[in-house]
Each structure stands twice: as structure tokens, then as C-alpha cells.
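Enquirer: Quick one: sequence and predicted model below, then my questions.
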Amino acid sequence: MDLVNYLPDRLMFAVPKKGRLYEKCLSLLKGADIQFHRSNRLDIAICLNLPIALIFLPAADIPTFVGEGRCDIGITGYDQVHESNVDVDMGLDLHFGNCKLQIQVPRNGPYTKPEQLIGKTIVSTFTNLTRQYFERLEKIKPGEVLKTKIKYVGGSVEASCALGVGDAIVDLVESGETMKAAGLQAIETVLSTSAHLIVSRHPSHPQLVKLIKSRMEGLLAAQKYVLCNYNAPRDKLPVLLKVTPGRRAATVSPLDEDNWVAVSSMIQRKDMANILDLLKEQGATDILVFEISNCRV
């Protein structure tokens, strides 16, 4: 049955059904107040508070469903979009699921550069990206007559070299521990990737897409920033506001005490400790930091 016709009034939202992106996606949907209940073994869930139908699919299939307009939006890896070679709007980098698609070769083996693998056998789940990469290498070395052989393996790619299936592999690497355990080392990064909210070129509910994107942008900002409040003498403001300029501008309010002000500013979480140290050194007092659970920026 064609879900687009079966649920004509709902936006189709494709979500990874399992794998490394799944749990983070569920947390993101909850933070965006997309409420749903998914019954066991069902890959469709109707949103309870918005006209959305969630379709749970393998992450590798989501770019195709969105690219063909079967789903309006989806969450999948940047790598999967490029592997599928589809035309979609790369709507929003969600900044999770970060990893690298790398060429890995046996440690202490004969290969130290990608060029040495021209004409050899490369094993990967990402055969299109791998083929494109080695075709570019082959063009750089026009004297080479051998074509690199790209072989598909759906899982346990890291075992391919040890089992004699290939001379090297191209696979996603997060921490690198699995590759080290398999006796492999990276010699090149083909692509850096993370999870993205992707959008069809012709979504059925563009305003709803805009709403979802805005909510997710708010969640990402809330994760990236904290709210810093402090008091300071007014004559110290020029120096202090250079430390906490805010995303657009800091909020400055007068205090009952003459020539004193209260300052409120969003600061990046990763710089928080250094910023607090600088504020204290420059004369700020009563410095407080608050978590931001959600926002619109």
C-alpha cells in the first residue's frame, strides 16, 4: 500500500529504525515535542500532536525515500546521502553520529598511501563512494592500466583483510578501537560524516518542515550554549562584554546599587570555564551559569 496516498494529510518523516543513530534520534524527537507511540515490530508511528507519520527505515534507505519524494524529511548520515547519490536538501547538520569514512589497511603491511591500492581489491559497504574515490586516483595516474576492484560486504567489513577477501577496506570509523583490534590502520579519510535532517525538494507540508527544523535548531543551540549571568560595575562593561558578547548582544540591566549592572549572555559550553575565569579577573561578581533546556535563536 502506498503510504503517501494512505496518509495524505500527514508529513512523512523517515527515521533510522536501529543502529548508531537510532537512540539519539529518539531523544531529538522527544526534545522537539514530536509525540508518538511505536508498537512492537511496527515501522510506522502516527504522531499524537502534529500531522506527522514517522516511518522507521534502515538509515541507508532513507536518502532514496526522501530523494524520490516518498518521505518529506528524514534523519540519516551525510555519508548515506552521498553513497545514495540522490538530490535532497541537506537541511540541517544535527551534530551527532560523527565519524569518518576511512581507508584502512593491515598494520605493518605493504600499503602506506592510497595510490598504492590502485588495481587492488577494496572491500566496503560504501561501494559508490569508494569507487568514486579510486576513479579520481586513477585519473591522477593516467599511466596506470589496472582498475581498482571494489567489492561489497554488508557487515563485519573489518575482517575482510584478515580473511583474504580484500587488500584494504573503506569503512566508517568512530573511535578506531574496532579497527585496531582487527590489526588495521587508517591511511586516508574519504569523508567526514554526521547525522543530518534531510528534506525533499518538494515537501508536502513546507510550513511543518520549517517548524520541525526550527525546533531542532533550538535544541542544538541549547546543547551548544549555556546562560551566564553576572553583576559588574558599569565602568567594567566595555571589557566584560568583549568576553561575553552574546549571540547577538548581551542583556544589560541596571541594579539598585549605583553604577552597577546585571549582565545576561549566552556563552558556548565548551569555553565556559575560561570565560568564567576571565569574568572574575575583570571584576565581575555573582557569576552564575544556567543550563538551557530548549530555545529559539
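Expert: Alright, I've got the coordinates.

Enquirer: C-alpha from now on. contacts and neighbour counts both.
Expert: Will do.

Enquirer: ok so Ile267 is a strand residue?
Expert: Yes. Residue state for Ile267 (DSSP: H, G, I helix; E, B strand; the rest coil) corresponds to a strand.

Enquirer: how about it, what does it touch?
Expert: Contact analysis of Ile267 by Cα atoms under 8 Å, 6 or more residues apart in numbering lists Tyr225, Val226, Leu227, Cys228, Thr244, Gly246, Arg247.

Enquirer: can you tell me how far it sits from Val153?
Expert: Ile267 sits 45 Å away from Val153, going by Cα to Cα, to the nearest Å.

Enquirer: What of Gly119?
Expert: Counting by Cα to Cα, the gap from Gly119 to Val153 is 19 Å.

Enquirer: same thing with Leu57?
Expert: 20 Å.

Enquirer: again, but for Ser160
Expert: The value you get for Ser160 to Val153, if Cα to Cα is used, is 8 Å.

Enquirer: What is the neighbour count of the nearest residue to Ala60 once chain neighbours are set aside?
Expert: With Cα to Cα, 6 or more residues apart in numbering as the criterion, Ala60 has its nearest non-adjacent residue at 5.5 Å, and that residue is Gln80. Per other Cα atoms under 10 Å, the neighbour tally for Gln80 reads 22.

Enquirer: Mind telling me what element Gln80 is part of?
Expert: helix 78-84 (DSSP states H and E).

Enquirer: Tell me which residues of that helix come out buried.
Expert: For helix 78-84, the neighbour count (16 or more other Cα atoms under 10 Å) marks Tyr78, Asp79, Gln80, Val81, Glu83, Ser84 as buried.

Enquirer: any chance of the residues you listed in TSV, with distance to Pro233 too?
Expert: Below are the buried residues of helix 78-84 laid out as TSV (distance: Cα to Cα, whole Å):
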residue	distance to Pro233
Tyr78	48
Asp79	51
Gln80	53
Val81	53
Glu83	57
Ser84	58
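
Enquirer: quick check, nearest of those residues to Leu279?
Expert: Tyr78 (39.0 Å; Cα to Cα).

Enquirer: Give me the next element, helix or strand, following the one helix or strand Ser192 maps to.
Expert: Per DSSP H and E, Ser192 falls inside strand 184-193. Per DSSP H and E, the first helix or strand lying C-terminal to strand 184-193 is strand 195-199.

Enquirer: continuing past that next one, what's the next helix or strand?
Expert: Counting by DSSP H and E, the next helix or strand C-terminal to strand 195-199 is helix 206-224.

Enquirer: Touching both of Ser160 and Val153, which residues are there?
Expert: Common neighbours of Ser160 and Val153 (Cα under 8 Å, 6+ apart) are Val123.

Enquirer: Of these two, give the one with the bigger neighbour count.
Expert: For Ser160 and Val153, the more surrounded residue by other Cα under 10 Å is Ser160, and the numbers stand at 19 against 16.

Enquirer: quick one: contacts for the more buried one?
Expert: So Ser160 contacts Val123, Gly166, Ala168, Ile169 (Cα under 8 Å, 6+ apart).

Enquirer: for comparison:
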Amino acid sequence: MKEIGIKYRRGHRLDVALSTNMPLALVFLPASDIAKYVDKGNVDIGITGMDIVEESSADVNILAHLGFGKCQLCVQAPVSSKIKDVKDLSGKRIVTSFTNLAEKYFRDLEGGELTTKVSHVSGSVEAACALGLADGIVDLVETGETMRAAGLEIISLIMDTQTVLIGNKHTTHQDLIDILQTRIKGVITAGLYSSMEYNIPADKLAEACKITPGMTSPTVAHLSDENWLAVKVMIKKPEVNDIMDRLENIGATNIMVLEIQNCRM
């Protein structure tokens, strides 16, 4: 909220805050409820997981994939069970907090008639098998550390998920949603790229542009020395060091990398 310019004051233990500089209210809800409120209520825009959207069957617009909170919803089973095929869990006990997605997955697996017993728990799903409640679980996996610590392994992938920006299909404030969506995308893009500036001999410009083509094309300016040019370009953050090495190898100097706080593309 800070990076997209929304200022607000939130009182202690309050779930609603009014913006002090924009005509909007912020509502702080559990992630599992947000999709429902955006679908059925008077909430115009929200941030939650794609898995939550699918689990709640919310009819919302997916405005943007935000690129964080990435994980996978998977069927898991104890390593000791030696189960390798998800079909071996058909008709057995599955514990999950994603009952709708789990039931749909196993119903499709079983040809439309669900025989697998899917039960709901809200937390500590990974303990269900060890405590005798389940033969397998359906749960989110990010790094897999919790799964492995519980003696579980992935048997099947149900879906990839990440944090998404969602919108109410019946909003009466589309203009404001468009502004917020543009601002959020600008912040996300800024987080993916850095700004690079360097000087390059004029006769090496074409070669340099192949290394740093930019979003559209590099910005090129003449220096007082007519044999040299100044180049400014956006590059992906993970490629920074490799690009600097390659530019230096062809004669670039004064190579600088700057952080981008915000942008509009």
C-alpha cells in the first residue's frame, strides 16, 4: 500500500481503515475469506492466493498475478507408505483445508463418482497421517521442508498458485480499480528490473545493444567526446552481473546499476 501511494490510519484491533489521501476504505480479512467478499460483497478489489479463488469457486476477475507467494497444491503421502501413484489413494482417507479442490480432483480421478473420503482440518494438515487421521493429504508446498520433516512426499500436483489481484465483476468503481491496478503493476515491474547506465565506444554500440536491448530500445546520448556514447537501459535483476561482465569485455566503462522504485511501462 505504501509503494502505490495509499496512505491510511488503522486503529488498534480494527479491521477497517480509511485512506487519508484516496476515496477508499481498506478491509483486513483472512486470506481464505477475501475471494468470497470480492465475489459476493461490496469489496471491489482484493489480494489473495489463486488457490483460495479456486477453492471458494469465486466468480472474480483476475487482474494481475503478483509474482510472490508462489507454491504448489499437491497430494502428499507418507514416504513409509511407498505410495507412488495417486490412484493408490483412491477410496482412502484424505485430510485437507482445500476440501472442494481435493474432492474435485479425486472425483475426476475416479471418473465422476467420489469414493475417496475427504475431511477438513484448518491447520497442521501435515500431521494428519502420523496421527492416524489420513492415508494422504492435500496441502500447499513451497520449499518442501515442512513436508519432508513430517515424513511426506509429493505424489501428484493439483495446481500451481501464487498471490493474485482480484476484482469484483460488478464494481461501480472501475476507474479507481484501473488506477490501483496500474500502480500495482508498476511497483511489481520495478521490482523485477534495474536501471543500467554505461559509456561505450561509438563503434561498439551495435554490439552493446545486442547485450542490452532494453524494453523497447536503449536510450543513447552523445558525450562531449564524439567517439563515445552514453547508454541507459532497463535490465532484469537476475542478469545484472552477467550483463556487466559482457559489457566490460567489449569496452564499456562507468557501468552503473540503479534501483527502480516505481515505473509505468
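Expert: All right, it came through fine. These figures come from a predicted structure and were not determined experimentally.

Enquirer: TM-score for the pair, please.
Expert: Remark: TM-score between the superposed chains equals 0.97 [TM-score structural alignment, normalised by the length of the second structure]; 265 aligned residues with a Cα RMSD of 1.3 Å.

Enquirer: circling back: could I get the buried residue list for the strand holding Ser192 of the first structure?
Expert: Buried-residue list, strand 184-193 of the first structure, by 16+ other Cα under 10 Å: Leu184, Gln185, Ala186, Glu188, Val190, Leu191, Thr193.

Enquirer: cool, and stretch 56-66 of the first structure?
Expert: Phe56, Leu57, Pro58, Ala59, Ala60, Ile62, Pro63, Thr64, Phe65, Val66.

Enquirer: any idea how far whichever residue in the second structure pairs up with the second one lies from Met22 of the second structure?
Expert: Read that as Leu57 of the first structure. Alignment note (TM-score structural alignment): Leu57 of the first structure maps to Leu29 of the second structure. Distance, Leu29 of the second structure to Met22 of the second structure, using Cα to Cα: 20 Å.

Enquirer: which ones among the contacts of Ile267 of the first structure are found in helices?
Expert: Of those, none are assigned to helices by DSSP state H.

Enquirer: what sits against Ile45 of the second structure?
Expert: Taking Cα under 8 Å, 6+ apart as the test, what Ile45 of the second structure contacts is Val38, Leu165, Ile166, Gly167, Asn168, Ile177.

Enquirer: and if we set it to 7 Å?
Expert: Val38, Ile166, Gly167, Asn168 (Cα atoms under 7 Å, 6 or more residues apart in numbering).

Enquirer: Tell me the counterpart of the second one in the first structure.
Expert: I take that to be Ile166 of the second structure. Checking with TM-score structural alignment, Ile166 of the second structure has Ile198 as its match.

Enquirer: quick one: its match and Phe134 of the first structure, what's the gap?
Expert: For Ile198 of the first structure relative to Phe134 of the first structure (Cα to Cα), the value is 27 Å.

Enquirer: more crowded one of those two?
Expert: Ile198 (27 against 21).

Enquirer: from what I can see the more buried one touches Ile75, true?
Expert: Yes. Ile198 of the first structure is in contact with Ile75 according to Cα atoms under 7 Å; the separation is 6.2 Å.

Enquirer: hang on, the earlier thing: the residue nearest to Ala60 of the first structure pairs with which position in the second structure?
Expert: Superposed on the second structure with TM-score structural alignment, Gln80 of the first structure falls opposite Ile52.

Enquirer: got it, and Glu177 of the first structure?
Expert: In the second structure, Glu177 of the first structure lands on Glu145 (TM-score structural alignment).

Enquirer: how many other residues sit next to that match?
Expert: For Glu145 of the second structure, using other Cα under 10 Å, the count is 11.

Enquirer: mind checking what Pro238 of the first structure lines up with in the second structure?
Expert: Pro238 of the first structure maps onto Ala206 in the second structure, by TM-score structural alignment.

Enquirer: I'd like the next helix or strand past the strand or helix carrying that match.
Expert: Per DSSP H and E, Ala206 of the second structure falls inside helix 205-211. Reading on from helix 205-211 of the second structure to the C-terminus, the next helix or strand found by DSSP H and E is strand 219-222.

Enquirer: The residue mapped onto Ser217 of the second structure from the first structure - nearest residue in space that isn't next to it in sequence?
Expert: Per TM-score structural alignment, the equivalent position to Ser217 of the second structure in the first structure is Ala249. Using Cα to Cα, 6+ apart and skipping the chain neighbours, the partner closest in space to Ala249 of the first structure is Ser265 (7.5 Å).

Enquirer: The equivalent of that neighbour over in the second structure: what's it in contact with?
Expert: Aligned against the second structure by TM-score structural alignment, Ser265 of the first structure finds its counterpart in Val233. For Val233 of the second structure, the contacting residues are Ser195, Met196, Glu197, Thr212, Gly214, Pro218, Thr219, by Cα under 7 Å, 6+ apart.

Enquirer: Check Asn229 of the first structure too.
Expert: Val263, Ser264, Ser265, Ile287, Leu288, Val289 are the contacts of Asn229 of the first structure under Cα under 7 Å, 6+ apart.

Enquirer: Is the equivalent of the last one over in the second structure in a helix, a strand, or coil?
Expert: Spelled out, it's Val289 of the first structure. When the second structure is aligned by TM-score structural alignment, Val289 of the first structure is paired with Val257. The three-state label given to Val257 of the second structure by three-state DSSP is strand.

Enquirer: residues touching Val257 of the second structure, list them.
Expert: Taking Cα under 7 Å, 6+ apart as the test, what Val257 of the second structure contacts is Ser194, Ser195, Met196, Glu197.

Enquirer: That one and Glu197 of the second structure: what is the separation?
Expert: Counting by Cα to Cα - Val257 of the second structure and Glu197 of the second structure are separated by 7 Å.

Enquirer: do Val187 of the second structure as well
Expert: Distance of Val187 of the second structure to Glu197 of the second structure, computed by Cα to Cα: 21 Å.

Enquirer: again, but for Thr20 of the second structure
Expert: Look at Thr20 of the second structure and Glu197 of the second structure: by Cα to Cα, they are 38 Å apart.

Enquirer: Give me the outermost residue of the first structure relative to its centroid.
Expert: Asp258 (48.1 Å; Cα atoms, centre = their mean).

Enquirer: and it, that one's in a helix?
Expert: No. Under three-state DSSP, Asp258 of the first structure sits outside any helix and is assigned coil.

Enquirer: on that earlier part again, what residues does the helix holding Gln80 of the first structure touch?
Expert: With Cα under 7 Å, 6+ apart, helix 78-84 of the first structure has contacts from Ala60, Pro63, Thr64, Phe126, Asn128, Leu129, Thr193, Ser194, Ala195, His196.
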